[in-house]
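1. Quick one: sequence plus predicted model below, questions after.
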Amino acid sequence: MVGVGGRSKACDECRRRRIKCDLSTPHCKRCLKAGLQCGGSRGLSILQYDGRSGRAVSSNTSSIAQAISSIAMGQDVHSSGASHLENMNPTAPWSIYRPQMPHEDIFITYTVSQLLEDGADVSSMPGTSGGLAKQCLVALSTTYFGIAHMEKEILRRGMSKYGKSLRTLNQRLGDQSASRTLDVLQSIMIMALFEYLISDLEAGWLQHSRGLERLLEIRGPESMASLPCLTILESVRPSIIFSALLLRQNTILASPNWKTLPWMNHPGRKDAMQLLIDILADCPELFVLRECLPAKSAQLERRSALHHLEEKANAILDSLHTWKQRKDILPWTEVPSPSSTPEILDSGGLSTPIWQTVYHFESLYQANIMSLYHGAVILVSRLCLGIQLELDENKCEEIRASINMAGLAICRSIDYHMERRGDDISSLFILFPLRMAFDAVGVDNVEIGSWLKAILQQIYSGSAGRWATARYLLDIQPLSNNPTPI
């Protein structure tokens, strides 16, 4: 993405330190000199690709650029970092039907069927109505179809369309009035899916999420009240919140206006999922406050700040527990554990499932919201545990039990997710709960940890979804046994 007029492009560290940033990429010289981790200029930037020369240029290096360049030049994709494309076969069965003319409708129909949740209206997919967003959707669909059917020629065609769309999008973003249009907002949302699908690094989707949030901030919450805009907002809120958590930044989505005004014309859409995301939007502030705690040398001041932080965290946990009591949160049933359940040796030396039953739900929607709920409980509870350990108070075992229970609840739901997912978007949704379950019970339990890694590998490889982000999910600021969440 390119710059949005009127906003500082300084990197986050220079902004925090209130010093002038030299805007160097990928890391500014002031941060390098100070030994700080620089995230690069805040100027919105989208990777640009020249499909004819195979030359990729980006202010934030991403393996998507390496993959695109390698494919365009006919190189081995494995060495580029996008190893889940390495087995692409130009003589795959689909090759006998290789289109001799553009078959955009085929590509779009296939991609939309995979990226929309069951029962969703096809017209709700951004880009189906035309404009630049339609160009971006064609680029995404052609690329996605090429990956799914292991067709290098179709994939190259998609990447070429991708580069052309990005150049046009950069021009639109450079125009202050054009950057505020729904068409541009939809285009960025579609382009963000490339990072989820192909990039092996977190920087890609993080940058897209940050850029989307800044464009939303410029537009304001009232501008998102139309149904097309609201649909986009509902789709991108989770990724914006998760990126804020990772980057230790506040998010505009925690504001009451951003939780209410976009839904003023469609209050019925504020369902249990959206209300849960409202609560999750308050979580990034907890970690911002934790980063700002007084030094341990200022003991009294620090203890006071810790108690204040604990109160805010407990308020969020109370909101989560209240949310769970809603009438539209349907109970699950328990069925015997399948053969894929991780096992341990019992006292007699026999292998036995770690959990004897797994959860089944009324629908995938119910499974999604409960997994997200338990993930949020783990996230906030681990913060509370860290506070308790420092304050040397006596609630640690109670909190540990809550974390363990929530982690096992996610694990016991995964079988249902993997069985019932009907599209790639379903497997994308459970990535955050999977990471939280790993932190809660997978770090200390080797069997569960290995099992969760295998699930993520399935999602990464395409056998259960097709999301490259799953590959590095457990490597994002990995947690040790001491409770310092994400």
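-> The structure has been received and is ready for your questions.
2. contacts and neighbour counts: CA atoms only from here.
-> Will do.
3. burial measure for residue 284, as a count.
-> Look at residue 284: counted by other CA atoms under 10 Å, it has 22 neighbours.
4. do residue 419 as well
-> 10.
5. for the one 10 residues further on, same thing?
-> Using other CA under 10 Å as the criterion, residue 429 is surrounded by 17 other residues.
6. quick one, what contacts it?
-> By CA atoms under 8 Å, 6 or more residues apart in numbering, the contact list for residue 429 reads residue 368.
7. now do the one 5 residues further on
-> Residues in contact with residue 434, defined by CA under 8 Å, 6+ apart, are 410, 411, 452.
8. how about the strands in the chain?
-> For the chain, the strands defined by DSSP state E occupy 48-50, 55-57, 333-336, 343-345, 351-353, 357-360.
9. would JSON lines of these with mean neighbour count and distance to residue 152 be doable?
-> Shown next, in JSON lines, are the strands of the chain (neighbours: other CA atoms under 10 Å; distance: least, CA to CA, whole Å):
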{"stretch": "strand 48-50", "mean neighbour count": "21", "distance to residue 152": "17"}
{"stretch": "strand 55-57", "mean neighbour count": "17", "distance to residue 152": "18"}
{"stretch": "strand 333-336", "mean neighbour count": "12", "distance to residue 152": "43"}
{"stretch": "strand 343-345", "mean neighbour count": "14", "distance to residue 152": "41"}
{"stretch": "strand 351-353", "mean neighbour count": "14", "distance to residue 152": "42"}
{"stretch": "strand 357-360", "mean neighbour count": "20", "distance to residue 152": "39"}
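10. Below is an additional structure, to be compared with the one above:
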Amino acid sequence: MVYRGKPSSACERCRTRRLKCDRGSPACTQCMRAKVDCPGYRNLVDLGFRDQSEEVIRKSQRLTRKHTVPSVTSTAASADDESGVPWPRRSPAYPMQELAKGYVFSNYMAGGPRGGHMPYLVPLINDPRNSAVNAALNAVGLAALSNIRLAPQMMLKARREYTTALSQTNHALKDSVMSTRDDILAAVVLLGMFEVMTCTDDLFIDRWMKHMEGAAKLIEFRGPEQLTRREGLDMFTQLRTQITVSKIYQEKYSSPIIAQLTEDAKQYRNPQDQIQDELGLLVIRLSNFCASLKNKSITEPSEILRTALTIDAELMSLFINVPHPWNYKTVKIPMFDGEPLTKAVWGDSYHVYHSLTASSIWNNYRSARIIIHELIIDTVNDLESSGYDENGRQQRSNLAGQSRQIAHQLVEDICASVPFHLGAGIEDSYEFEDSSPAARDVADLSTWDLWPELLPVTPSSLSSMESTGASFSSTSPLQNSFTICPTSPSSGSGWKSPSSPFEATGAGGVTLVWPLLIAANSGLASNDLRKWIVLCLDKIGHSMGINQALAMAQLLRKGMHSRAWLSPEQGSPSSDNQRKHSSVEV
């Protein structure tokens, strides 16, 4: 189809007179000045489609009459004559903005077997009045395509669109009414996403966190009314996760207003979807706990351990029996001579989820627990180095060893989600195992308050602390004692494997980079696993245009801790929490 130019959005009177129409509401200024009724505006989406059937038929008939003698110069020419339709001589040209929108739509907004990551953008970009969100959308799409195609000219256009979107968004934020609109918050989301696509230096994390601070203030200003709309609820949920990650890394307290909005959000969801808000509240508690450790409002080792174990237990209790849409399947990879047939999977299995949202929920849960068990290990190590309470040395050693094994398995489970995010297919011959845990007794968590200085580690408490999540590998010596997500062969569970391989999308990559960084930075990943994670981040960066993944991969290659990127004003970790990993050569 021939490109016929961008259709005018002006009213009919202004188009016929070639007047500049401001598309005002309820009438444009030109019609109001002329004191005539404004005929209104066309739907630009409908204008994008044109019926050219008659024109194609006429062209076909002309070509048929012209080529009365079959051409024998080439096979292609013969096929041309037989069909009556000429082969295209060159690819049609599309405006860069349309390519950008198409890329963002197919990679982040569209549904499909795994669901969309940003479906709330669909109704917002169709409104021509939402110029800020459309400019931000163009900026994100052009930036991603520029990174993928190594096209610097596209990046120049992306930065122009970014500047336009930023200016329009800042102008809207000065208006108390406009600043509460969904399209303005969506523009803020996309501006933050642009930073993810374009980061080229260590300061990108500061810029991203500043976007998150602005988004947090905007969410607070919008209030509970935003939760009553599907678009507002989806944006709040997505931003809350990013804001909380930012607060944990800065070791700052989370906003009590966002915590209250999280509590309010539950009434607008189906009961089976409320797990998102329950997890959000627990991660906010973890953020506040990290902030308390930094400002030394909690210093007693026993209190640190008790608080960490309590939050960890509540996380496990939440995920013991997850609703059906949130569970996953474990796919066993066929082995040959003791080695898996594919190197795209770490180990001999990977996970398949109902959606990217479900996978992200599980990885957020795993990331939170990794941070908790890192705190436990660090606290126990500090106690051992200071010679604290020699009588409890064995208990502390058991607790630290237990935390290492739990965190190690959580790291493995994050890696098991990578194939699903990056486009793994499922073969019918693969063996499926269910992630839904079997019914079991849960230890009474109130007994944790009885221990004087350290939680006693007993066989019963050991098994109860690992009652949800994902299973240990067959090589684990504590396979029977530590089962996070006990698996059982699926039989008639209603799970249907996709008939065709998944397609990798940008949404799969952008939701995976932070869990991978947390897993690699935990200090519980082997050097080989860190190399594998670096390769995954490289693939995300190069194939999906997400420069943040490339920056994270470089961080891991240098053996730096991710918090080393924080500038002094954002807050840097204390020396006892700063760890330097060995560099990774890939």
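-> Ah, there it is. It should be emphasised that the depicted structure is a prediction, and the values quoted were computed from it without experimental measurement.
11. After superposition, what's the TM-score here?
-> Here the TM-score for the pair of chains, by TM-score structural alignment, normalised by the length of structure 1, is 0.67; 367 aligned residues with a CA RMSD of 3.3 Å.
12. Still touching in structure 2? Go through the contacts of residue 434 of structure 1.
-> Contacts from those that recur in structure 2, judged by both residues aligned by TM-score structural alignment, their matches' CA atoms under 8 Å, are 410, 411, 452.
13. From the residues you listed, pick the one nearest residue 204 of structure 1.
-> Of all those, residue 204 of structure 1 sits closest to residue 452, with 23.9 Å by CA to CA.
14. looking at it, that closest one is touching residue 442, isn't it?
-> Yes: when contacts are counted by CA atoms under 8 Å, residue 452 of structure 1 is listed as touching residue 442 (7.3 Å).
15. Pull up the gap between the alignment partner in structure 1 of residue 294 of structure 2 and residue 306 of structure 1, please.
-> Matched to structure 1 by TM-score structural alignment, residue 294 of structure 2 sits across from residue 291. Plainly put, residue 291 of structure 1 is 11 Å away from residue 306 of structure 1 if you go by CA to CA, to the nearest Å.
16. Check residue 386 of structure 1 too.
-> For residue 386 of structure 1 relative to residue 306 of structure 1 (CA to CA), the value is 10 Å.
17. One more: residue 486 of structure 1?
-> 18 Å.
18. cool, residue 133 of structure 1 as well?
-> The value you get for residue 133 of structure 1 to residue 306 of structure 1, if CA to CA is used, is 46 Å.
19. Which residue of the two possesses the greater neighbour count?
-> Neighbour count, other CA under 10 Å: between residue 133 of structure 1 and residue 306, residue 133 has more, with 25 against 22.
20. I'd like the distance between the more buried one and residue 206 of structure 1.
-> With CA to CA as the criterion, residue 133 of structure 1 and residue 206 of structure 1 are 21 Å apart.
21. any chance of the strands of structure 1 in a markdown table, with distance to residue 381 of structure 1 too?
-> A markdown table is the format used below for the strands of structure 1 (distance: least, CA to CA, whole Å):
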| stretch | distance to residue 381 of structure 1 |
| --- | --- |
| strand 48-50 | 41 |
| strand 55-57 | 42 |
| strand 333-336 | 26 |
| strand 343-345 | 27 |
| strand 351-353 | 27 |
| strand 357-360 | 23 |
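22. out of those strands, which comes closest to residue 173 of structure 1?
-> strand 48-50 (13.5 Å).
23. So what touches that closest one?
-> In contact with strand 48-50 of structure 1 (CA under 8 Å, 6+ apart) are residues 55, 56, 57, 58, 65, 68, 160, 162, 163, 164, 166, 167.
24. Save the residues you listed as TSV, and put in distance to residue 266 of structure 1 too.
-> Shown next, in TSV, are the contacts of strand 48-50 of structure 1 (distance: CA to CA, whole Å):
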residue	distance to residue 266 of structure 1
55	45
56	42
57	42
58	39
65	40
68	41
160	39
162	34
163	36
164	36
166	32
167	35
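25. So which of those residues is surrounded by the most neighbours?
-> residue 68 (29 neighbours).
26. quick one: it and residue 160 touch, right?
-> No: counting by CA under 8 Å, residue 68 of structure 1 does not reach residue 160; the two are 9.2 Å apart.
27. Would you map the helices across the stretch 351-486 of structure 1?
-> 364-391, 396-420, 424-429, 431-437, 446-461, 469-472 (DSSP state H, counting those that start in this stretch).
28. Tabulate those helices (JSON lines), appending distance to residue 235 of structure 1.
-> Below are the helices of the stretch 351-486 of structure 1 laid out as JSON lines (distance: least, CA to CA, whole Å):
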{"stretch": "helix 364-391", "distance to residue 235 of structure 1": "14"}
{"stretch": "helix 396-420", "distance to residue 235 of structure 1": "19"}
{"stretch": "helix 424-429", "distance to residue 235 of structure 1": "11"}
{"stretch": "helix 431-437", "distance to residue 235 of structure 1": "15"}
{"stretch": "helix 446-461", "distance to residue 235 of structure 1": "20"}
{"stretch": "helix 469-472", "distance to residue 235 of structure 1": "17"}
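29. Just say which of those helices is most tucked in.
-> helix 431-437 (a mean of 24; mean count of other CA atoms under 10 Å).
30. What's the average distance for that one when superposed on structure 2?
-> In this overlay with structure 2, the average offset of helix 431-437 of structure 1 from its partner residues is 1.7 Å by mean CA distance after the TM-score superposition for structure 1.
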